[in-house]
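Chemist: Dropping the sequence and predicted coords here.
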Amino acid sequence: MSRFVLLKVLLGPLLKLFFRPRVEGIRQIPADGPVILAGNHLTFIDSIILPLVMERQVFFIGKDEYVKGRSLRGRLMAWFFTAVGMIPVDRDGGHGGVAALMTGRRVLEEGKVFGIYPEGTRSPDGRLYRGRTGIARLTLMTGAPVVPFAMIGTDRVQPGGRGLPRVGRGRRITVRFGQPLDFSRYEGMDRDRYVLRAVTDEVMTEVMRLSGQEYVDMYATKAKAA
């Protein structure tokens, strides 16, 4: 039994008990082959909830600091995050963005599912922010379809992305998947910045439609800095 399956067996019932997640449109995800999951990012537990509701294992990039702890707590965190599919990358280095892009490409070329938050960071206020074009580069380089998704309600369960998740009335979580997006019409144009922006904006439009969030045409990192 793989660690991912073991984790689902152990935590799946608890997830259902405490958060009663509603999963919509999961059949939109192809049963095999490379797939990019692209969605909004409201709080820290998004990356915990998403893998646990999936039928296929989803791999995603995470901060390498999550797996560097040497204490018992640190080792448990490292086991958990790698079990759910996190691939640690030093994103703070000068080549962090390139490393993340190449890691995603490798995952997709192996026929797996790669998850990405195009906003690049958690939303500071619950609104949906402008997507970064890494998502476009990945789909154009690999030919993998993009399945947009929306996390709804996770920010009420864990406001601010910190502390223990809250449970109780009115805090139900919904994970909603949309129809796969095919960008094969742009094949060979992964260096055209206008194409990259058009592809990214199309993905974000679908995420906005699924989530119902207000859209802000600004990068979330700039909004946080302000």
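Modeler: In hand now; what should we look at?
Chemist: Going by C-alpha atoms from here, please, whenever you check contacts or count neighbours.
Modeler: OK.
Chemist: how close does the nearest residue to Phe177 once chain neighbours are set aside get to Ser2?
Modeler: In this structure, Phe177 finds its nearest non-sequential neighbour in Phe149, 4.3 Å apart by C-alpha to C-alpha, 6 or more residues apart in numbering. With the distance defined as C-alpha to C-alpha, to the nearest Å, Phe149 ends up 26 Å from Ser2.
Chemist: quick one on the thing from earlier: so the residue nearest to Phe177: helix, strand or coil?
Modeler: Using DSSP: H, G, I helix; E, B strand; the rest coil, the structure places Phe149 in strand.
Chemist: Do I have it right that Gly97 meets Asp90?
Modeler: No - assessed by C-alpha atoms under 8 Å, Gly97 is found out of contact with Asp90, at 9.0 Å.
Chemist: which residues touch Gly178?
Modeler: Gly178 is in contact with Gly25, Gln28, Val147, Pro148, Phe149, Glu206, Leu210, counting by C-alpha atoms under 8 Å, 6 or more residues apart in numbering.
Chemist: which ones are touching the residue nearest to the first one when sequence neighbours are not counted?
Modeler: Taking C-alpha to C-alpha, 6+ apart, and ignoring the residues beside it in sequence, Gly25 has Phe177 as its nearest neighbour in space, at 4.8 Å. If you count contacts by C-alpha under 8 Å, 6+ apart, Phe177 has them with Glu24, Gly25, Ile26, Gln28, Ile29, Val147, Pro148, Phe149, Ala150, Leu210.
Chemist: cool, Arg137 as well?
Modeler: Counting by C-alpha under 8 Å, 6+ apart, Arg137 touches Asp190, Arg191, Leu196.
Chemist: Relative to Asp201, how far out is it?
Modeler: For Arg137, the distance to Asp201 - C-alpha to C-alpha - is 13 Å.
Chemist: putting a second one here so we can go through both:
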Amino acid sequence: MFYWLLKYVVLGPVLKCLFRPDVEGLHHVPAAGPVILACNHLSFSDSIFTPLLVKRRVTFVAKAEYFTGKGIKGWLMRQFFVSTGTIPVDRSGGKAARAALDTQLRVLRSGNIAGIYPEGTRSPDGRLYRGKTGVARLALESGAPVVPVALLNTDEIQPTGRLIPSIKRVRMRFGAPLDFSRYADKLGDRFVERAVTDEIMYELMTLTGREYVDVYASSLKTAVVAPTPAPAPEASRSPGV
């Protein structure tokens, strides 16, 4: 009930009035049954707009620290994540990725929508980066279709480091569902999981029109703060090429 009130009575109407969403292809999201929304990741606000603009409940996972803040700021952040259907996950330690996938599998097995960012982190410069294969494992293990979701300008609305977003029309594009049932017996095959991930990233590249970089965004971010330079990324390539 609290989630419904915040989404449909409080946050949803306010955000739609302020940001006047321009959304294409929303009909591609099935009206029922398990679905994976695979989104590119440009801004913190991606986790605001996607759940509030899709009619069904969309569940993302976020690190548990977002739910444990103190004071007014901590309370507001908790309420925001609750209102968008986000689930806290302990992402410390080596089993963090598996814990996040297990949480999303439970969402899908309940017939609901799981949201995931295949890049694993926000793009450092607006380009699209190599996808991690967790999205493929989620698709193969659940059997759910994957709907690619392109966030087109959220990096302009709320660039990394900016607390208060600019009031600007948000633009999103939903692609046709991708069916990977032909690989149902290939779970655990790393070559198949890479191929599935690359197919998803290719669709995101097409939908966003953004340049694709064939390295992990997290590796690039690490290289920025590391004392030794990393090899230059290969740009302007299609995923898996």
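Modeler: Cool, got the structure. Just so it is clear, the structure is predicted and the values come from calculations on it, not from any experiment.
Chemist: one step back: may I see the PyMOL selection of the buried members of the contacts of Phe177 of structure 1?
Modeler: To isolate the buried members of the contacts of Phe177 of structure 1 in PyMOL, using 16 or more other C-alpha atoms under 10 Å:
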select buried, resi 26+29+147+148+149+150+210
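Chemist: what about Asp192 of structure 1, how many residues close to it?
Modeler: 11 (other C-alpha atoms under 10 Å).
Chemist: what do we get in structure 2 for it?
Modeler: The alignment partner of Asp192 of structure 1 in structure 2, by TM-score structural alignment, is Asp189.
Chemist: how near is its match to Val170 of structure 2?
Modeler: Applying C-alpha to C-alpha, the value for Asp189 of structure 2 to Val170 of structure 2 is 38 Å.
Chemist: From the centroid of structure 2, which residue is nearest?
Modeler: Tyr117 (2.9 Å; C-alpha atoms, centre = their mean).
Chemist: who's in contact with the closest residue to that one other than its chain neighbours?
Modeler: Nearest residue to Tyr117 of structure 2, sequence neighbours excluded (C-alpha to C-alpha, 6+ apart): Cys39, at 5.1 Å. By C-alpha under 8 Å, 6+ apart, the contact set of Cys39 of structure 2 is Gly115, Ile116, Tyr117, Pro118, Pro148, Val149, Ala150, Leu151, Leu204.
Chemist: Then Gln104 of structure 2?
Modeler: Taking C-alpha under 8 Å, 6+ apart, one finds Thr59, Phe60, Val61, Ala114, Leu138 in contact with Gln104 of structure 2.
Chemist: Whichever residue in structure 1 pairs up with Thr206 of structure 2: helix or strand, and which one exactly?
Modeler: Under the alignment (TM-score structural alignment), Thr206 of structure 2 pairs with Arg209 of structure 1. Using DSSP states H and E, Arg209 of structure 1 sits within helix 193-211.
Chemist: Give me the contacts around the helix or strand following that helix.
Modeler: The helix or strand immediately downstream of helix 193-211 of structure 1 is strand 215-216, counting by DSSP H and E. Strand 215-216 of structure 1 is contacted by residues Arg127, Leu128, Tyr129, Arg130, Met208 when judged by C-alpha under 8 Å, 6+ apart.
Chemist: Stretch 145-164 of structure 2 now?
Modeler: When contacts are defined by C-alpha under 8 Å, 6+ apart, stretch 145-164 of structure 2 is touched by residues 28-29, 34-46, 126, 139, 165-168, 170-180, 200, 203-204, 207-208.
Chemist: So what touches stretch 182-202 of structure 1?
Modeler: With contact meaning C-alpha under 8 Å, 6+ apart, stretch 182-202 of structure 1 is reached by 130-133, 135-137, 139-141, 143-146.
Chemist: Repeat that for stretch 27-36 of structure 2.
Modeler: So stretch 27-36 of structure 2 is contacted by 56, 107-116, 139, 144-147, 174-177 (C-alpha under 8 Å, 6+ apart).
Chemist: repeat that for 6 Å
Modeler: Residues from elsewhere that reach stretch 27-36 of structure 2 (C-alpha atoms under 6 Å, 6 or more residues apart in numbering): Leu108, Gly111, Asn112, Ile113, Ala114, Gly115, Ala144, Pro145, Val146, Ala176.
Chemist: Same question for stretch 58-71 of structure 1.
Modeler: The contact list for stretch 58-71 of structure 1 (C-alpha under 6 Å, 6+ apart) reads Pro51, Arg75, Ala78, Gly85, Met86, Ile87, Pro88, Val89, Asp90, Val113, Phe114, Gly115.
Chemist: Can you list which of those are found in helices?
Modeler: Pro51, Arg75, Ala78 (DSSP state H).
Chemist: any idea which of these has the most stuff around it?
Modeler: Among these, Pro51 has the most neighbours (other C-alpha under 10 Å), with 22 neighbours.
Chemist: if I line the two up, what does that residue land on in structure 2?
Modeler: Aligned partner of Pro51 of structure 1 by TM-score structural alignment: Pro51.
Chemist: Relative to Thr59 of structure 2, how far out is that match?
Modeler: According to C-alpha to C-alpha, Pro51 of structure 2 stands 8 Å off from Thr59 of structure 2.
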